[in-house]
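Visitor: Sharing a model that was predicted from the sequence below.
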Amino acid sequence: MSILINKDTKVITQGITGKTGQFHTRTCREYANGKAAYVAGVNPKRAGEDFEGIPIFGSVKEAKAQTGATVSVIYVPPAGAAAAIWEAVEADLDLAICITEGIPVRDMVELKERMRRENRKTILLGPNCPGVITPDELKIGIMPGHIHKKGRIGVVSRSGTLTYEAVGQLTALGLGQSSAVGIGGDPVNGLKHIDVLKMFNDDPETDAVVMIGEIGGSDEETAALWAKDNMKKPVVGFIAGVTAPPGKRMGHAGAIISGGQGTAQEKLAVMESCGIKVTKNPSEMGRLLKSVL
């Protein structure tokens, strides 16, 4: 049991013939059960060809019909990425993971509204995210596989690099991970902290969770308030951007404090009031988690 993906998941790469798609499909295939998991690529112009033995199809629908894949990972450039997500949604995949950074916000607003209006079943992870990994089983995305270790700690993060930082610290302390999920830093995205917390809460193989947020928006507060009443497992937290001045955009498109809301201090205060132990020092995330076990 794991959340979102496991060793038996079958994966389609959308944008498999681009440089990024090729590189990461190759490294993901080399990790754990990747050889068996990556079963199809999609590129309408290259249908009928293959990438290192992976057949390329003209559409997601066709790739799903031929291979039984239920998940897609998207490395399509920003201008076409929302359309690529929609193609995965229209094919009724279980999960679409969009790695692409820089998708126009308007494209994402329209896409999310259309998914909601048509009541689509596909779960979206991302965009602008590192993906998801279930250690020693399967990795889908751009995270370095070697820092992960199988275990019982869940990690959910808006920041890619801080996901790796938390995982690296946990592994160094001998604490493996059940799954690590990067939800992405864009203001309009799919899964939120609260959605992933619910999954970890229901997962019998997760004992505790590291939740990493960033300035901007109110997703972390929403998740903390839910956790206060519903979470059966300890959660520790870190918020990036404690020193960020209001109104300044920091790295991610979603990381901007506006209207006095979304500051790191505010998020940390809400998390603490909801029983989540927090640290302001990113190098303490692993030790903080160990302290609540």
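Guide: Okay, I see it.
Visitor: going forward, measure contacts and count neighbours with C-alpha atoms only.
Guide: OK.
Visitor: mind listing the helices in the stretch 51-200 of the chain by residue range?
Guide: For the stretch 51-200 of the chain, the helices defined by DSSP state H, counting those that start in this stretch occupy 60-67, 78-90, 105-117, 160-172, 193-202.
Visitor: With mean neighbour count added, can I get those in JSON lines?
Guide: Formatted as JSON lines, these follow (neighbours: other CA atoms under 10 Å):
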{"stretch": "helix 60-67", "mean neighbour count": "18"}
{"stretch": "helix 78-90", "mean neighbour count": "20"}
{"stretch": "helix 105-117", "mean neighbour count": "14"}
{"stretch": "helix 160-172", "mean neighbour count": "20"}
{"stretch": "helix 193-202", "mean neighbour count": "20"}
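Visitor: Can you check which of those gets nearest to Asn230?
Guide: Evaluated with CA to CA, those place helix 193-202 nearest to Asn230, the distance being 8.4 Å.
Visitor: now the angle between helix 193-202 and the next helix or strand after that closest one, please.
Guide: Helices and strands here follow DSSP states H and E; after helix 193-202, the next one along the chain is strand 208-214. With axes from the mean of the first three to the mean of the last three CA atoms, to 10 degrees defining the directions, strand 208-214 sits at 170 degrees from helix 193-202.
Visitor: helix/strand/coil for the nearest residue to Pro55 once chain neighbours are set aside?
Guide: Using CA to CA, 6 or more residues apart in numbering and skipping residues adjacent in sequence, the residue nearest Pro55 is Ala40, 5.3 Å away. Judged by DSSP: H, G, I helix; E, B strand; the rest coil, the three-state class of Ala40 is strand.
Visitor: here comes the other one, which I'd like you to weigh against the first:
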Amino acid sequence: MAIYLTSESKVIVQGITGGEGTKHTALMLKSGTNVVGGVNARKAGTTVKHVDADGNDVELPVFASVAEAIEKTGADVSVAFVPPAFTKDAVVEAIDAEIGLLVVITEGVPVQDTAEFWAYAQGKKTRVIGPNCPGIISPGQALAGITPATIAGPGPVGLVSKSGTLTYQMMFELRDFGFTTAIGIGGDPVIGTTHIDA
């Protein structure tokens, strides 16, 4: 019973051409996630090369906006690897495009910016996880974030945590049981999805 993220999810990466975006796109693909493209307005129209879980080469398109990425790929999840100064704009863009799930990995986002985009998200279609979080993983199905996909497999346990490293620790300690979904909601003073929501 995975929540929010399944093998059917189509994932885009905001900041796919940056250092963190590049590294973690590769790891998400390796874990079997259906990554369908990325967003970087300055590099729109280009592609990035990666390798999927089966070892096949894939070329992912880079789009000018989240709205364009959704239109062209049917994406329903976005993972944001965007520097703190640009995070609020990236989140607002994703909310305006009505992406179903937005996972904000960035740490160091000004609390006022988070409070503003949290308020902006109220009553809209986008569920925000983060910021300053390891993201969400449904082992054996998909990973949206930076959680190591190799520390636990699928099973009956659901996990919601504020701490990234404690998320990894619990997954590893309970690896013999396995997980439906593990969500790192982030440890900042203001976050999107809370323990109670999840």
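Guide: Cool, got the structure. These numbers come from a predicted model, not from an experiment.
Visitor: what's the TM-score here?
Guide: Remark: TM-score between the superposed chains equals 0.94 [TM-score structural alignment, normalised by the length of structure 2]; 189 aligned residues with a CA RMSD of 0.8 Å.
Visitor: surely the residue nearest to Pro55 of structure 1 meets Phe57?
Guide: Yes: using CA atoms under 8 Å, Ala40 of structure 1 is in contact with Phe57, at 7.2 Å.
Visitor: more neighbours, the two?
Guide: Taking neighbours as other CA atoms under 10 Å, Ala40 of structure 1 and Phe57 compare with Ala40 leading, 27 against 24.
Visitor: which residue lines up with that one in structure 2?
Guide: In structure 2, the residue matched to Ala40 of structure 1 (TM-score structural alignment) is Gly37.
Visitor: what do you get for Ile153 of structure 1?
Guide: Aligning on TM-score structural alignment places Ile153 of structure 1 opposite Val157 in structure 2.
Visitor: Same check on Met143 of structure 1?
Guide: Aligned counterpart of Met143 of structure 1 in structure 2: Thr147 (TM-score structural alignment).
Visitor: list the contacts for the nearest residue in space to that match that is not next to it in sequence?
Guide: Nearest residue to Thr147 of structure 2, sequence neighbours excluded (CA to CA, 6+ apart): Pro134, at 5.5 Å. Shown in contact with Pro134 of structure 2 (CA atoms under 8 Å, 6 or more residues apart in numbering): 105, 145-147, 164, 183-186.
Visitor: rerun at 10 Å
Guide: Residues in contact with Pro134 of structure 2 (CA atoms under 10 Å, 6 or more residues apart in numbering) are 103-107, 144-148, 161-165, 167-168, 182-186.
Visitor: ok, His195 of structure 2 touching Ala182?
Guide: No: between His195 of structure 2 and Ala182 there is no contact under CA atoms under 10 Å: 11.6 Å.
Visitor: tell me, what's touching those two both at once?
Guide: In contact with both His195 of structure 2 and Ala182: 159-161, using CA under 10 Å, 6+ apart.
Visitor: quick one on the thing from earlier: pull up the overlap in contacts between Ala40 and Phe57 of structure 1.
Guide: By CA under 10 Å, 6+ apart, the residues touching both Ala40 of structure 1 and Phe57 are 12, 14, 50, 63-64, 66.
Visitor: Return the distance of whatever residue of structure 2 lines up with Ala96 of structure 1 relative to Glu116 of structure 2.
Guide: Here Ala96 of structure 1 is matched to Leu102 in structure 2, going by TM-score structural alignment. Distance, Leu102 of structure 2 to Glu116 of structure 2, by CA to CA, to the nearest Å: 16 Å.
Visitor: got it, and Ala64 of structure 2?
Guide: According to CA to CA, Ala64 of structure 2 stands 24 Å off from Glu116 of structure 2.
Visitor: Run a quick neighbour tally on the match of Ala96 of structure 1.
Guide: Counted by other CA under 10 Å, the residues lying close to Leu102 of structure 2 total 28.
Visitor: again with Lys228 of structure 1
Guide: A count of neighbours around Lys228 of structure 1, defined by other CA under 10 Å, yields 16.
Visitor: got it, and Ile97 of structure 1?
Guide: Neighbours of Ile97 of structure 1 (other CA under 10 Å): 29.
Visitor: and if you look at Asp57 of structure 2?
Guide: 11.
Visitor: Could you tell me which residues make contact with it?
Guide: 49-51 are the contacts of Asp57 of structure 2 under CA under 10 Å, 6+ apart.
Visitor: With Glu220 of structure 1 instead?
Guide: By CA under 10 Å, 6+ apart, the residues touching Glu220 of structure 1 are 158, 192-194, 211-214, 226, 237, 239, 262, 264, 267-268, 270-271.
Visitor: what sits against the closest residue to Val157 of structure 2 other than its chain neighbours?
Guide: Leaving aside its sequence neighbours, Val157 of structure 2 sits nearest to Phe179 (CA to CA, 6+ apart; 4.5 Å). When contacts are counted by CA under 10 Å, 6+ apart, Phe179 of structure 2 touches 1-2, 137-140, 152-159, 171.
Visitor: so which of those is the most crowded?
Guide: Counting neighbours by other CA under 10 Å, Ile137 comes out on top of those with 31 neighbours.
Visitor: which non-adjacent residue is nearest the residue mapped onto that one from structure 1?
Guide: Using TM-score structural alignment, the partner of Ile137 of structure 2 in structure 1 is Ile133. Among residues not flanking Ile133 of structure 1 along the chain, Lys139 sits closest, at 4.2 Å (CA to CA, 6+ apart).
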